[in-house]
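Take this sequence and fold it.
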Amino acid sequence: MNDSSKSPAQAWILLLLVALTWGTSFILIKKSLLTFSVTEVAAGRLFLASLFFVPIMVASRRQIPRDRFPYILVSALTGYIIPAFLFALAGTKLNSSLSGMLNSLSPLCTLVIGVLFFAQPRRPLQIVGILLGLLGSCFLIFSKGAGTLNVADPYAFLILTATLLYGININTISKHLSHLPSLAMTAWTFAFTGPISFIILFTTDFFPKITAVENIQPSATLLALGVIGSGLASVMFNRIVQLASGLFAASVTYLIPIVAISWGIFDGERISFQQYVGMGIILAGIYLVNRRERVTPDPVKS
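Alright, predicted model coming up:
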C-alpha cells in the first residue's frame, strides 16, 4: 500500500535529517581511512549496514514482488556499492568539504538522466540550471587553493561519476520502486550489497582490524558510517522519493555542502574563496533545476 498521501512536512523533516547525516559522512570517511583501507571503508560500511537490516529482510520477505528484484539490484549497484568505493577512494585525496560540494551535482544528474532515459519533461530554466551547475563544478575541480585540487585532478571526477550513478538510482526508485514500503525496499537493497561486500572484505584485513581493541574508535566511526550513514539515512531518503519526487529528494544536496564545510572547518580544513564561489554557482543551478518542483505526491508507479 502506498501511503505517500501523508503531509509534505514529513518530506521536509526527513530531508533535513538526511542532509545532516550524509553531510557528516564525509568526515567519518576521512576518519575511517586513518585505520582502514579504501576497500575496507567502502565495503565495510555496506556490510555493517546489511547486518543491521537482516531482521527486517526476514520480516518483509513477502512484501517485495519478484519482478522488482532486478530494479532493486540496479539500485544497489548505482546507489550504494559503486559510489561507496568512489567516495572512499576520493576521500584519500580530497578534503571532506570539497567532496560535499561536488556531491551537490546529484540533482542535476538526476534531471539529465531522467530526461534522456526515463522520459522526464524538460524545462528551459532547468537547462540553465544544469549549465550553471557544471560551471560551478569546474570552479571546484580547477581550484588551486590550499589543500584543494590540481588542474584536472582525477579524484574529483570520481565524485562526479558517483553523482551520475545516484541519478540513475533515484530515477529507478521513482519509476519502478516508489510503490514499495521504503523500509522493506531498503532492507532488500542491502540484501544484495551484503554478500558482495563480504566477499570483498574477506580478501582484506578488515575483520582482524575491526575486532582489535586498539581500533575501537575508528571501528565505531565505521559502524556509524554503515548503520546510520548507509542504512537509516537510505530508508529516509527512499521515503522522501515516495512522499515527494526524485528531484526533490536529490535536492538534499542543497544542505549537504553546508554540513560538510562545517565539519571540515571544525577539523582544521582550509576553504578557499574560489571554492565558495563554485559552491554558490552550483546551488544557484540546483535552485533553477528545482524551481518549479513542488512537494506533492507522485502517482503510484510500477
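
from here on, contacts and neighbour counts on C-alpha atoms
Will do.

how about the helices in the stretch 51-200 of the chain?
Ranges of helices within the stretch 51-200 of the chain are 69-76, 82-90, 96-102, 106-117, 124-141, 154-172, 182-201, based on DSSP state H, counting those that start in this stretch.

Let me have those helices in a markdown table, extended by mean neighbour count.
Formatted as a markdown table, these follow (neighbours: other CA atoms under 10 Å):
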| stretch | mean neighbour count |
| --- | --- |
| helix 69-76 | 19 |
| helix 82-90 | 22 |
| helix 96-102 | 28 |
| helix 106-117 | 22 |
| helix 124-141 | 20 |
| helix 154-172 | 23 |
| helix 182-201 | 21 |
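
Also this sequence, please, to line up against the first:
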Amino acid sequence: MPNAHPASKNTIMLTMMPAVFVFLWSTGFIGAKLGLPYIEPMTFLAVRFGICVLLFLPLVTLTRTRWPDRWQDWGHIGFAGLLMHGGYLGFVFWSIGLGVPAGTSALIVGIQPLIVGAMAGILLSEKVSRIQWAGLLFGLLGVFLVVAEKLSLGEGSVFAIGLSFLALLSISFGTLYQKKYCSGMSLKSGNFIQFIVATAYFVGMSFLLEDRIIVWSGELVFALAWLVFVLSLGAVSLLYILLRNGAAANVSSLFYLVPPCTAVVAFLLFDERLAFVSLLGMGITIVGVALVNIKPRTAS
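Just a heads-up that it's a prediction; the model follows:
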C-alpha cells in the first residue's frame, strides 16, 4: 500500500491540531491546582521556565537554528513572550494561588476571543463576519453555563479575581502581537528567547513577592514535569503553529473550549461532578466554535 502523500499528512495534522491544543492547554489549570499547594506561584513558574531554558540550550546550540535577522525581531519575540508567558501564566497562577477556583479563572480567560475578535479587525485587518460574531457570543454563553455552578461571590477576593482579568488582557494582546510581529519566527529560537525572558521575569517576581519556599512532593514533581514538557514545549508550539496557519480570531475561538475541557479533566482526576447545565454549556460552546471557524464564501 503506497504511503500517504505528504500534503495529505500535513492536512490531517493541521486538522487534528486544534483538538490536541485545547486538551493540552486546559490541563495547565489542572497542573496549577495540583502543584500550587507545595510552592508559590512565581517560584513555580521560575523553576518551570528555567528547566525549559536548560532543555532548549543544547537543542539550539547543537542543531541548526535560524535566529532573528534584526534586533527589532528579537524585541518583538521577547515582548510577545512576556505577554504570553509572563503576563498570562503569572497572573493565572497568582490568582489561583490566592484562592480563585481554576474553573473561575478559566472562565474569565475564556472571554479572550471577544477581545481578539474585536481587535483583530483593527490591528490585523482580519474580517470578522456576523456568523463568526454569533459564534463568539454562543461560545461565551456556553462557557458561562459550564462553570456557572463554580462561580460564587464569596470565592476569592476582588484583587485575586482582578489578576485573572489581567491574565485575560495579557493573552489577548499577546495573541495579536504574536500574530502580527512574530508569525515567521523559528519555533526553536523563538521559544528559547521567550523562555529566557519568562525565566528572568519570574525570578525577579519571586524575589520581589515571595519567600521561594518549595515543599517537594510527588504531586509537585508530576505537575512540574507536565507543565514543562506538555504545556511549555508542546501546547505553546502548537499555538504558534495555529497562529501561523490561521486567522487570530479563529484560533482564539479555541479558548472557548478550554473551560469545558478543564471541567472534564477535573472530573476524571478529582471527581468533580458535571451537572446537566455544564453538559448543555459544552454543547453550546462547540456550536459557537464551529460558527467562528466557518470559512467565508468567496466570489467565483
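
Against which helices or strands is the host helix or strand of Val265 of structure 2 packed?
Assigned by DSSP states H and E, Val265 of structure 2 falls within helix 258-270. Helix 258-270 of structure 2 sits against helix 6-35, helix 102-109, helix 130-146, helix 276-292, with contacts defined as 3 or more CA pairs under 8 Å, 6 or more residues apart in numbering; DSSP states H and E.

what does Ile39 of structure 2 align to in structure 1?
Using TM-score structural alignment, the partner of Ile39 of structure 2 in structure 1 is Phe36.

So that match: helix, strand or coil?
Under DSSP: H, G, I helix; E, B strand; the rest coil, Phe36 of structure 1 falls in the coil class.

Among the helices and strands packed on helix 258-270 of structure 2, which comes closest to Gly117 of structure 2?
Gly117 of structure 2 sits nearest to helix 130-146 of all those, at 8.0 Å, using CA to CA.

okay, the angle between that closest one and helix 102-109?
Relative orientation of helix 130-146 of structure 2 versus helix 102-109 (axes from the mean of the first three to the mean of the last three CA atoms, to 10 degrees): 160 degrees.

after superposition, how close is helix 130-146 of structure 2 to structure 1?
Compared with structure 1 after the fit, helix 130-146 of structure 2 shows a mean deviation of 3.9 Å (mean CA distance after the TM-score superposition for structure 1).

circling back: near the match of Ile39 of structure 2, how many other residues are there?
As a burial measure, Phe36 of structure 1 scores 22 neighbours (other CA atoms under 10 Å).

quick one, what contacts it?
Contacts for Phe36 of structure 1 (CA atoms under 8 Å, 6 or more residues apart in numbering) come out as 206, 209.

about what we covered before: how about the helices and strands packed on helix 258-270 of structure 2, which one is nearest Ile171 of structure 2?
Nearest to Ile171 of structure 2, of all those, is helix 102-109, at 8.1 Å by CA to CA.

Now render the helices of the stretch 51-200 of structure 1 as CSV, adding distance to Ser245 of structure 1.
Shown next, in CSV, are these (distance: least, CA to CA, whole Å):
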stretch, distance to Ser245 of structure 1
helix 69-76, 16
helix 82-90, 21
helix 96-102, 22
helix 106-117, 11
helix 124-141, 16
helix 154-172, 9
helix 182-201, 14
